[in-house]
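# turn this into a model:
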Amino acid sequence: MTSDPSARLSRRGVFSAALALGSAVLLPSAAATARAAGNRAPGTGGRDGATTPPITDCGGWGAREASEEVVVLDTRPERIIVHHTASANVTDYSRERAHALARAIQTYHMDVQGWIDTGQHFTVSRGAFVLEGRHHSLAALDAGDRLVRGAHCVGQNSVAIGIENEGTYTTAEPPAAQFSALADLCARVCRQYDVSPSEIYGHRDFNSTACPGDRLYAMLPQLRQDVARRLGGTEAVPLPRRPVHASADWSADPAALAGSLAEYLPPGLLDPVRTR
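Below you'll find the predicted structure:
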C-alpha cells in the first residue's frame, strides 16, 4: 500500500477470503493475454555482468493494473526483508501454481486490503519460481538506482525490498529449491543495489509478527552466508546491525516476542488454489 504509510500489513492473509482464490486466479488479465508468459531468462542482467535468476514479470503471471500510480523512489534500498505467505505447504510446484498464487495475492491485497497493488516486491513459490510482485519492481531492480515503495513491513516500505516465500515455515523448512531461489534473488538484489548480505532480515525484526516463521527465521544466517558466497565472499557474514529505520513497535528482543505469537491463517485455507 504505497500511498498509505500508516497502514499495517499483517501476514494474515495473503488470502483469507474466497475472493482471493477466485477472480484473479480463474480469469487471465488483458496484460496476460497480450504478452507471452514472461520469465526472463537467466543471463548477464546484473550491473557487474554476473548471472542472475529468472524472474517472471507482472505481465507474465497475469497481473491486473495497479489501481493508482505506483510510487518509484529515486533511492536504493538499504536492506531485504524476508516473509512467508502463511499459506499451505503445497506439493504443487508447477509454474501454473506459482502464477495462480501471484494473482491470488494481488486480488487479496487490492480487493480485500484495499491497497493499490501487490504489497511485496517479489515472491518465491514453493516450486522455486520467482515472480515480480508490485509493478515496476523488476525494472527498478534492473536499473539498480531506484526503489518501488512497497507495502510489506510497517516502517520499512520506503527503504527495504520485501520478498514473500510461499508457505508456512513455523515448524517446516522451505523446500531446498525454494530456499536456493531465494538466495539467488537476494544475491541479485544485493549486487544491483550494493546491499550487504548482513542486511537481510525477517519481518519479525521490525513488526510484532511471527513472520517469516520460526524455521525460516532460524535459516537467515545460512541465507546471508549463501548470498555472500554467490557474491564471491569467503568470510563469515556478521550479524545484522540494529535497524536505523525501525518502526515504533520494533521490539528490543523481536525473536522472543515473535515466538510467542500464533500464525494467522487457518490450515488449508489456500488449498487448493485453482488455476485458470
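
# for the rest of this, base every contact and every neighbour count on C-alpha atoms.
Noted.

# residues contacting the spatially most central residue of the chain?
The residue at the geometric middle of the chain, judged as the C-alpha nearest the mean C-alpha position with CA atoms, centre = their mean, is residue 163 (2.0 Å). If you count contacts by CA atoms under 8 Å, 6 or more residues apart in numbering, residue 163 has them with 80, 81, 82, 83, 120, 121, 122, 123, 124.

# and this one, so I can compare the two:
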Amino acid sequence: MPSRRSVLAAAAGVLAGLPVLGAPGTALAAPGPAPAAGSPIPDTLASKLAVNARRKADESKFPLTHLAVGWTGPADGAAVRVRTRSGWGDWTALHGCDGGRDGRAVAKRALINVPGGVGYELTLPGTGTVTELNTVDGPTRATAAATGSSTPLSTRKVGRPYLSRAAWGADETLRFTDDGVERFPADYYPVQTVTVHHSAGINDDPDPAATMRAIYYDQTITRDFGDFGYHLAIDEAGRVYEGRWSGTDPFPVYGGPLGPGGRPRMNNAAHVGGFNAGNVGIVLLGDFTGRQPTAAARRSLTYLLAAIVALGGLDPLGTTAYVNPISGATKTVPTIPGHREWAATLCPGDLFFPELASVRQDVADLLG
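This next block holds a predicted model:
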C-alpha cells in the first residue's frame, strides 16, 4: 500500500509542469510581512464580557487589535463604533461568516479588526458577548518558524508561500483544557467537498499573522470550536496559512491512515455547521461583499483547490451528494461550493460568490 507521503507527492505531481495561472509578474497586494523566522510571537490578550443589547466602553482593558462579538436574535441590527486616541469612528454594521462544529448550535458572530482601538460602543438586537483582543502586544510566548517557499499540498512550481501554525504563532496550549484534555480531537474522513469562505468583517491588514491569531483565539476559545475552524487560510498577498491542526507531520489538512483507494483523509474541522466531516474549508482573509479578492489570493485558491480535488479524485466541475459520515445529514452541492450553498449566509461575499463558477473552471483547466 502506498504511503500517505507518496500519495500526496503523486497528486502534487499532477500540477507539475503546468503553467502558473496569471502572469508571473502580477503585482501582489502588500499587507504586513510574514513573521521572520525566530521573531517573537506574543501571547494573546483577551477579555470576554457579557452584553445586554448595548455596551459602551470608553476605555478598554488594553489597546485593541480585534473585537469578537456574538449575539442572539435577528442576524441584522448589530453594529459597532470604535474609539481611537483621535476620537470616535463611525458606526459599522456587523456581519460574519458563521460556522460551527457538527451537532452544535451555530451562533451569530462577527470578528473585526480595530487597530489602534482604545474603546468601543456596541448595539445588538439581543443579548450577547464581546471579547476584547490584542494579538500583538502581549508578552513573548514563542518564536516564529520559517515561512515555506511553497505549500505542502502543491509543487514548488506553484511557489505559494506557506506559513505553518508554528510560523504564524498558534498557541497550541489553547487546544487543551486546563486538565490537558484536547478540546477537538482529530477525526479523519475521506474528502467529499472543498468549501470556499471569506473572513467577512476581518481582513489581513496590517498584520496577517496577528489576524490569524485573532481568528484562532475567537474560534478556539470564545466560540468553543476547540481549534481553528478552517483547514487553510489565504491572505491578500497569496500566502497560505495552516489552519486546523491535523497531526504532527508537515502536511496541513490531512492525517490518520489512508482512506479508500489509498487516498489521504482530511481532519474534521468546524466551518459549516452540520456538514463538516469530509468537507475541507478554505478561507480568504477579507470581506468580498463589495470587492473581489486580489489576483494573488485567487491564484493561490485555485492551486489549493486543484491539489485537494486531485488528491481526492474529485471532479471540480461536478456536484457531490454529500453525506455526513457522523450524523448522516445529506445535501447536494457543487464539489467546490461557497459557504452560502450550505447555509443562509453572505459568505463568501456577494461579489465573489458569482466568480466561483470561473474558479471551478480554472481548477479544471489547471488539471487538464
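
# export the contacts of residue 163 of the first structure to JSON lines and tack on secondary structure, neighbour count and distance to residue 183 of the first structure?
Putting the contacts of residue 163 of the first structure into JSON lines (DSSP: H, G, I helix; E, B strand; the rest coil; neighbours: other CA atoms under 10 Å; distance: CA to CA, whole Å) gives the following:
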{"residue": "80", "secondary structure": "strand", "neighbour count": "24", "distance to residue 183 of the first structure": "11"}
{"residue": "81", "secondary structure": "strand", "neighbour count": "24", "distance to residue 183 of the first structure": "12"}
{"residue": "82", "secondary structure": "strand", "neighbour count": "26", "distance to residue 183 of the first structure": "11"}
{"residue": "83", "secondary structure": "strand", "neighbour count": "29", "distance to residue 183 of the first structure": "13"}
{"residue": "120", "secondary structure": "coil", "neighbour count": "30", "distance to residue 183 of the first structure": "17"}
{"residue": "121", "secondary structure": "coil", "neighbour count": "26", "distance to residue 183 of the first structure": "15"}
{"residue": "122", "secondary structure": "strand", "neighbour count": "25", "distance to residue 183 of the first structure": "13"}
{"residue": "123", "secondary structure": "strand", "neighbour count": "30", "distance to residue 183 of the first structure": "12"}
{"residue": "124", "secondary structure": "strand", "neighbour count": "26", "distance to residue 183 of the first structure": "10"}
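
# and those residues as JSON lines, adding distance to residue 209 of the first structure?
Converted to JSON lines, those look like this (distance: CA to CA, whole Å):
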{"residue": "80", "distance to residue 209 of the first structure": "17"}
{"residue": "81", "distance to residue 209 of the first structure": "13"}
{"residue": "82", "distance to residue 209 of the first structure": "12"}
{"residue": "83", "distance to residue 209 of the first structure": "10"}
{"residue": "120", "distance to residue 209 of the first structure": "16"}
{"residue": "121", "distance to residue 209 of the first structure": "19"}
{"residue": "122", "distance to residue 209 of the first structure": "20"}
{"residue": "123", "distance to residue 209 of the first structure": "19"}
{"residue": "124", "distance to residue 209 of the first structure": "20"}
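
# how is the residue nearest to the centre of the first structure assigned, secondary-structure-wise?
Classification of residue 163 of the first structure using DSSP: H, G, I helix; E, B strand; the rest coil returns strand.

# quick check, nearest of the contacts of residue 163 of the first structure to residue 193 of the first structure?
Distance from residue 193 of the first structure was checked for each of those by CA to CA. The minimum falls on residue 80, at 10.6 Å.
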